[in-house]
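Chemist: coordinates only, sequence not included:
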């Protein structure tokens, strides 16, 4: 059983992907990180000795600290944070336990920057992908929506990563949509996300036979695009939509609904 100041990998994974996810900080030394240069989803690296810098960076958020084995580095940093009035836990067993549990881990080399750019007037992939990045890769990621002809130029001038554009690196490949490709490149394959990816692909490529939920996702996506003239406001509304779809994929697939209420299924 985890101690009062610890959280198991399984319990932390239940928080990742939801708005309730704490800040996750990787304090591994460089040698340990080099052995497995991957990050727990949404986590960022920070030197264990720079507690003041970390406190400023956290801005009061609840925090989980991860080191190689969940011993002296994470315990020490978490104790420092608690002594300064912050809520801080450690990952039981550290990143070794996370790896041994075969939970998703994001290759550090796949994280190219905080700024992304795509075509304006988003529908499905261009909302689903920002949701995936913010919920599983970088909660502080920023997204620019511009006319299709301007995407590459904006990417070059503002050092942004273009996505969901024709012939792009972060885009459709074969039968897979951009959301599929991001799950693969970010090492995020997991039963709930894989289920959600099928629904997104079915809706985004007009293959509704792949998933009956695709028609509903398309309908709501089109409705949102009609409700909002501002793409950023639409993205914020879409975050809630994909939060709901993710929780359905993770916990709710076996639940149905019928009338009259209480009738045996």
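Modeler: Right, received. Where do you want to start? Bear in mind the structure is a predicted one, so any value in this text is a computation, not a measurement.
Chemist: drop to CA atoms for contacts and neighbour counts, all remaining ones
Modeler: Fine.
Chemist: can you tell me which residues contact residue 204?
Modeler: Neighbouring residues of residue 204 by C-alpha atoms under 8 Å, 6 or more residues apart in numbering: 124-125, 177, 218.
Chemist: how close does it sit to residue 249?
Modeler: 17 Å (C-alpha to C-alpha, to the nearest Å).
Chemist: out of the contacts of residue 204, which is most surrounded?
Modeler: Counting neighbours by other C-alpha atoms under 10 Å, the top entry in these is residue 125, with 23 neighbours.
Chemist: what's near enough to touch it?
Modeler: Residues near residue 125 by C-alpha under 8 Å, 6+ apart: 164, 177-179, 200, 204.
Chemist: Hmm, residue 94 is touching residue 68, no?
Modeler: Yes. Under the criterion of C-alpha atoms under 8 Å, residue 94 makes contact with residue 68 at 5.2 Å.
Chemist: Pasting the second one now:
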């Protein structure tokens, strides 16, 4: 039976990756975190003594607080947030339970910088990988991530001058590797190995590299992506529209692959 104001690892994982995911706050002490430097997807670190400082950022959002074992630090921090009127729960069993359940954990050393929000840069006029990757970043790494779309020749310089992580361009930290596209590389690098994300990766790879034989959905994703690109003159507006598209693809890959649809005329 679930404890008061708590959520199980499995239930939290069902919310992560969707627009309804709660804010996740990791309050582990540095000693514990340094011994196992991984985060629940989307979690940010905050010392338990500074939890009040996050109140303006999470007002109006549900929150899940995470510590090493789901005991005093998370319960105390969640209680402080509730005193501010925030719906805060504790992750049952903390990071230990999440790890034991075999759920995805983000290597902290692979995340860009320590500031919030993170900043990413790629070439302008995105189509497939450069929309899919921002979706992945916002849904599983940093919901507040900023994306800069610039001329191809300026990506490296903008990355340096504006402390932005470059992606999906030659020479970037995150980019294609042989047959694998940037989305594939991010899944591997960030430890996001789930059946739904791997199914999405297959479709994205096929659409992005003209390998429509990989899955029947590849051609459909290409068609929708081209349509979004043609219909949106502003790259950020295209990203906003693309978030809805990839939210739908994720829910299909996670829950809906066996569902079919047919039309039959009513009898009588």
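Modeler: Yep, that arrived. On a predicted model such as this, the values are computed, not experimentally measured, just so you know.
Chemist: In structure 1, which residue range corresponds to stretch 133-141 of structure 2?
Modeler: Per TM-score structural alignment, the counterpart of stretch 133-141 of structure 2 in structure 1 is residues 129-137.
Chemist: which residues sit against that stretch?
Modeler: By C-alpha under 8 Å, 6+ apart, stretch 129-137 of structure 1 touches 16-19, 41-43, 106, 111, 139-141, 143, 178-179, 182, 186, 188, 238-239, 242.
Chemist: Any quick ChimeraX command for the buried ones out of those?
Modeler: Buried subset of those, written as a ChimeraX selection, criterion 16 or more other C-alpha atoms under 10 Å:
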select :16,17,18,41,42,43,106,139,143,178,179,182,186,188,238,239,242
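Chemist: show me where the stretch 51-200 of structure 2 has helices.
Modeler: Counting by DSSP state H, counting those that start in this stretch, the stretch 51-200 of structure 2 has helices at residues 55-58, 72-83, 94-100, 129-140, 155-161, 182-189, 195-208.
Chemist: Could you work out which of these reaches nearest to residue 262 of structure 2?
Modeler: helix 195-208 (23.2 Å; C-alpha to C-alpha).
Chemist: And the closest one, what's buried?
Modeler: Judged by neighbour count (16+ other C-alpha under 10 Å), helix 195-208 of structure 2 contains these buried residues: 196-208.
Chemist: what's near enough to touch the closest residue in space to residue 81 of structure 1 that isn't next to it in sequence?
Modeler: In this structure, residue 81 of structure 1 finds its nearest non-sequential neighbour in residue 88, 6.3 Å apart by C-alpha to C-alpha, 6 or more residues apart in numbering. Neighbouring residues of residue 88 of structure 1 by C-alpha under 8 Å, 6+ apart: 5, 62-65, 78-79, 81-82.
Chemist: Just tell me what residue 88 of structure 1 corresponds to in structure 2.
Modeler: Looks like residue 88 of structure 1 aligns to residue 88 there (TM-score structural alignment).
Chemist: conserved subset of the contacts of residue 125 of structure 1 in structure 2?
Modeler: Retained in structure 2 (both residues aligned by TM-score structural alignment, their matches' C-alpha atoms under 8 Å) from those: 164, 177-179, 200, 204.
Chemist: farthest-separated two in these?
Modeler: Spatial extent of those (C-alpha to C-alpha) is set by the pair 164 and 200 at 13.3 Å.
Chemist: Quick one: the contacts of residue 88 of structure 1 as TSV, columns for distance to residue 132 of structure 1 too.
Modeler: Output for the contacts of residue 88 of structure 1, formatted as TSV (distance: C-alpha to C-alpha, whole Å):
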residue	distance to residue 132 of structure 1
5	28
62	21
63	21
64	20
65	22
78	28
79	31
81	29
82	30
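Chemist: Buried ones among those residues?
Modeler: Among the contacts of residue 88 of structure 1, those buried by neighbour count (16+ other C-alpha under 10 Å) are 5, 62-65, 78-79, 81.
Chemist: That's all I had, so thanks and see you.
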